[in-house]
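Asker: turn this into a structure:
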Amino acid sequence: MSAPNKSYDPVEVEALKPEEIERMRDEALAAFDAAADLDALAHAKTAHTGPASPLSLANREIGALPPAAKAEAGKRVGMARGAVNKALAARLAILETERDERVLVEEAVDVTLPYDLVPAGARHPLTTLMERVADVFVAMGYEVAEGPEVEAEWFNFDALNFVPDHPARQMQDTFFVQGADAASHSGSAAGKSDESGVVLRTHTSPVQARALLDREPPVYVVCPGRVYRTDELDATHTPVFHQIELLAVDEGLTMADLKGTLDHMVQALFGEGMKTRLRPNYFPFTEPSAEMDMVCYVCRGESVGDPDRPCRTCGSEGWIELGGCGMVNPKVLTACGVDPAKYSGFAFGFGIERMLMFRHNVEDMRDMVEGDVRFTRPFGMEI
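Answerer: Next up is the predicted model:
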């Protein structure tokens, strides 16, 4: 490129001739119109608007023109470049619109087709039922109380009036946690009770003792939780299961209060019109003690004495055994620092697995512990 020269004639510069500028412009417009997609348009953009494009090179030639000729040449090139950029923007908008419309068609999803995502899980029905039972008593003013699953033998047995030679203390019924000293001597997985004094709780009743020690009467608590016994796993037994118990200690409580509470519970869980009955029994931690039955929720007792209407749920007896109950033994109150001359109380407990079998006709308890989603999913995600 030569230096400025006043005698330089712009008409002699080939790139700046009017017909040459028009040709460059028309070639750029034709290239843009011929671009079938955004990639082709990008190549055309580089070829006709980039630093090495004909119009860009022509624009550089203007600097060598005499001052009097620069204005006309600059206007001519500027108008051509403006027309090229305008055509480029218009073609870009058209191609982007076509691309978006094509994507909507090609990548459309039919939401009515079967999905192949991982199916949603479900809460375990034991958890749901245990929380539902607890909610019944919370609505009555009870407080939810919890305690450790690895429990001191005193809370699990002694505080609840289990005598030292009670069968429930034996190794065939209770998991004893081996102490460090016992482990060094025996090398076995379980020591005797006099070696550690620690067990896996066999019921949730120790929580009742802890509640009485931690609170001043009146005490109204419901105690859900996991318990352990040395049972074989079969259709009706499992070594790890769940219980829920309630404890009420106040002035003037009687068996009538217990009966009314139980009636309300079964009606809340099984429907209106459900009744309960108490049969005499024995438990170390209650006196008097009883087994609580509820009227069969399927036949409502109508199958009794009617051979034409047998009931498989209750065996046509009209009643279903649900759990044990009774008035808190004064020895338990004394062990927990409560004056039995001033306060009385009642307690009730039952197994959640057993109630789940009643409510939903579950025939094999092993289905509850095997973790098969085909068992839990029908119960849904109830919260």
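
Asker: can we go C-alpha only for contacts and neighbour counts from here?
Answerer: Will do.

Asker: count the neighbours of the nearest residue to R169 once chain neighbours are set aside for me.
Answerer: Spatially, and ignoring its direct neighbours in sequence, R169 is nearest to F157 (7.6 Å; CA to CA, 6 or more residues apart in numbering). As a burial measure, F157 scores 24 neighbours (other CA atoms under 10 Å).

Asker: contacts only, for F157.
Answerer: By CA atoms under 8 Å, 6 or more residues apart in numbering, the contact list for F157 reads 163, 169, 206.

Asker: in the biggest helix by length in the chain, what counts as buried?
Answerer: In the chain, with assignment by DSSP state H, the single longest helix is helix 67-106. Buried residues in helix 67-106, defined by neighbour count with 16 or more other CA atoms under 10 Å: 69-70, 73-74, 76-77, 80-81, 84-85, 87-88, 91-92, 95.

Asker: how about the contacts made by the residue nearest to the spatial centre of the chain?
Answerer: Residue closest to the average C-alpha location in the chain (CA atoms, centre = their mean): R123, at 6.9 Å. Counting by CA under 8 Å, 6+ apart, R123 makes contact with 376-377, 379-382.

Asker: repeat that with 6 Å
Answerer: Going by CA atoms under 6 Å, 6 or more residues apart in numbering, R123 touches M381.

Asker: what does E151 give?
Answerer: By CA under 6 Å, 6+ apart, the neighbours of E151 are 198-201.

Asker: returning to that earlier point: got a winner among the contacts of F157 for most neighbours?
Answerer: Result: P206 is most packed of the contacts of F157 (other CA under 10 Å), 25 neighbours.

Asker: one more, for comparison:
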Amino acid sequence: MSAPNKSYDPVEVEAVKPDEVARHRADALAAIAAAASLDALHQVKIAVAGDRAPLALANREIGALPPAARAEVGKRIGEARGAVKAALAARQEALETERDARVLVEEAVDVTLPWDRAPRGARHPLTTIQERIADIFVAMGYQVVDGPEVEAEWYNFDALNFPPDHPVRDLQDTFFVAGKGQDQDQDTEGAVSGLVLRTHTSPVQARTLLAQGAPVYAVSPGRTYRTDELDATHTPVFSQIEGLAVDEGLTMGDLKGTLDHWATAMFGDGVVTRLRPHFFPFTEPSAEVDLQCFVCKGASVGDPENPCRTCGSEGWIEWGGCGMVNPRVLIACGVDPERYSGFAFGMGLERSLMFLNNVQDMRDMIEGDVRFTLPFGMEI
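Answerer: Coordinates of the predicted model:
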């Protein structure tokens, strides 16, 4: 019996034929060269070098060949797969180089450009004017005090000599958080007191007197609340700064001098003030403070041909209220009115801002439009 003829190949496998291997190699190299992006190259890599790629499938057929044929076929397919792998690496490097060069151009930053052209923001002018006024009074020896915005009715009204039937204690004028028949607190005298959103910052003055006694020099800036309609000159939430001075021998002359110094520091040299008799429950005597119109300087009064829109041709602009502290307020706050006297004053910050910067509509201050605040900048 003769031995088997191992040189004879009874099986012809199509995938491993030299022509087929060369064709798959050429197709793969052409697809790699045609890949225009890294994403496209990734898809080509899966097609020509993945587990289901033609050359990978051909490599699996080597095991079906007779031993004598495996070496030659394996070498041929290995060379083809190596060429494809080298082409993929070369194309990957070329595309990454192109991408990096493009990014350097498209995302370039000119570090020589001015860095401060884009504003970072601005502080609200009401904040800056409040701090500016506080600095004026701190320089005069006053302290800045603060208190709660939800206030006991006793501090907001009773301690300041507002009688129980005063019109401002009606719901039409004051925001009540807790009133008659609702949850209530007790005041310092033990009586039942409602809770209100403070209508002025004067309760802070009463608290300061009760806590520190006399003498005292203090200003109290902050938000206040009243049931006003929102329009060009009124808002239900507004800011005030009120001042209180209680010491021995204080007079209306001291009050006038303080207000004149404040007006000059705020609006510049040459500003003129006047006091008009008025009534406030917590001061006696009381007065309204007017500023001479800083636009027409009073020249528009009686001159119909040159009217002044700022003051309405009256020559004066109302600024705030003031007066000597009512002795009843001093007594309510534990201060001897026979020994001490004092004066108090209060002005709206929105009104001062309108005067200082010629703001026409108070609603612009509260609507949150950055175009309003940006011109005021970052004043500190």
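
Asker: for the two chains, what TM-score is obtained?
Answerer: Overlay of the two chains. TM-score (TM-score structural alignment, normalised by the length of structure 2): 0.67; 350 aligned residues with a CA RMSD of 4.9 Å.

Asker: just to revisit the earlier point, state the distance from the residue nearest to R169 of structure 1 to Q170 of structure 1.
Answerer: Noted for F157 of structure 1: a distance of 11 Å to Q170 of structure 1, by CA to CA, to the nearest Å.

Asker: with M140 of structure 1 instead?
Answerer: Distance, M140 of structure 1 to Q170 of structure 1, by CA to CA: 37 Å.

Asker: and the helix or strand hosting R23 of structure 2, which residues are buried?
Answerer: Using DSSP states H and E, R23 of structure 2 maps to helix 18-34. Neighbour-count burial for helix 18-34 of structure 2 flags 21-22, 24-25, 28-29, 31-32 (criterion: 16+ other CA under 10 Å).

Asker: dump those into a markdown table; add distance to V289 of structure 2 as well.
Answerer: Formatted as a markdown table, the buried residues of helix 18-34 of structure 2 follow (distance: CA to CA, whole Å):
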| residue | distance to V289 of structure 2 |
| --- | --- |
| V21 | 103 |
| A22 | 102 |
| H24 | 98 |
| R25 | 97 |
| A28 | 92 |
| L29 | 92 |
| A31 | 88 |
| I32 | 87 |
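
Asker: and of those, the nearest to S313 of structure 2?
Answerer: Using CA to CA, I32 is the member of these that lies nearest S313 of structure 2, at 85.8 Å.

Asker: distance of that closest one from E20 of structure 2?
Answerer: Taken as CA to CA, the span from I32 of structure 2 to E20 of structure 2 is 18 Å.

Asker: and the strands in structure 1, which stretches?
Answerer: 143-144, 150-152, 176-177, 198-200, 219-228, 240-250, 276-283, 286-295, 319-328, 344-351 (DSSP state E).

Asker: of those strands, which approaches T46 of structure 1 most closely?
Answerer: Between T46 of structure 1 and the strands of structure 1, the tightest spacing by CA to CA is seen for strand 219-228, at 73.5 Å.

Asker: now do the closest one: everything it contacts.
Answerer: Contacts for strand 219-228 of structure 1 (CA under 6 Å, 6+ apart): 142-146, 201-203, 239-249.

Asker: and what of stretch 235-252 of structure 2?
Answerer: Here stretch 235-252 of structure 2 makes contact (CA under 6 Å, 6+ apart) with 215-228, 340-349.

Asker: let's go with 7 Å and repeat that
Answerer: Residues from elsewhere that reach stretch 235-252 of structure 2 (CA atoms under 7 Å, 6 or more residues apart in numbering): 201-202, 205, 214-230, 324, 339-350.

Asker: same thing with stretch 257-267 of structure 1?
Answerer: Stretch 257-267 of structure 1 is contacted by residues 136, 273-276, 346 when judged by CA under 7 Å, 6+ apart.

Asker: which one of the residues you listed is nearest to P284 of structure 1?
Answerer: Nearest to P284 of structure 1 among the contacts of stretch 257-267 of structure 1 is F346, at 13.3 Å by CA to CA.

Asker: contacts only, for that closest one.
Answerer: When contacts are counted by CA under 7 Å, 6+ apart, F346 of structure 1 touches 247-249, 258, 326-328.

Asker: how about the contacts of F157 of structure 1 in TSV, adding distance to E287 of structure 1?
Answerer: Formatted as TSV, the contacts of F157 of structure 1 follow (distance: CA to CA, whole Å):
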residue	distance to E287 of structure 1
V163	15
R169	20
P206	17
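
Asker: sort out for me which of the residues you listed are in helices.
Answerer: When DSSP H defines the helices, the subset of the contacts of F157 of structure 1 inside them is P206.

Asker: quick revisit: any idea which of the buried residues of helix 67-106 of structure 1 is closest to N281 of structure 1?
Answerer: Proximity of those to N281 of structure 1 (CA to CA) peaks at L95, which lies at 86.9 Å.
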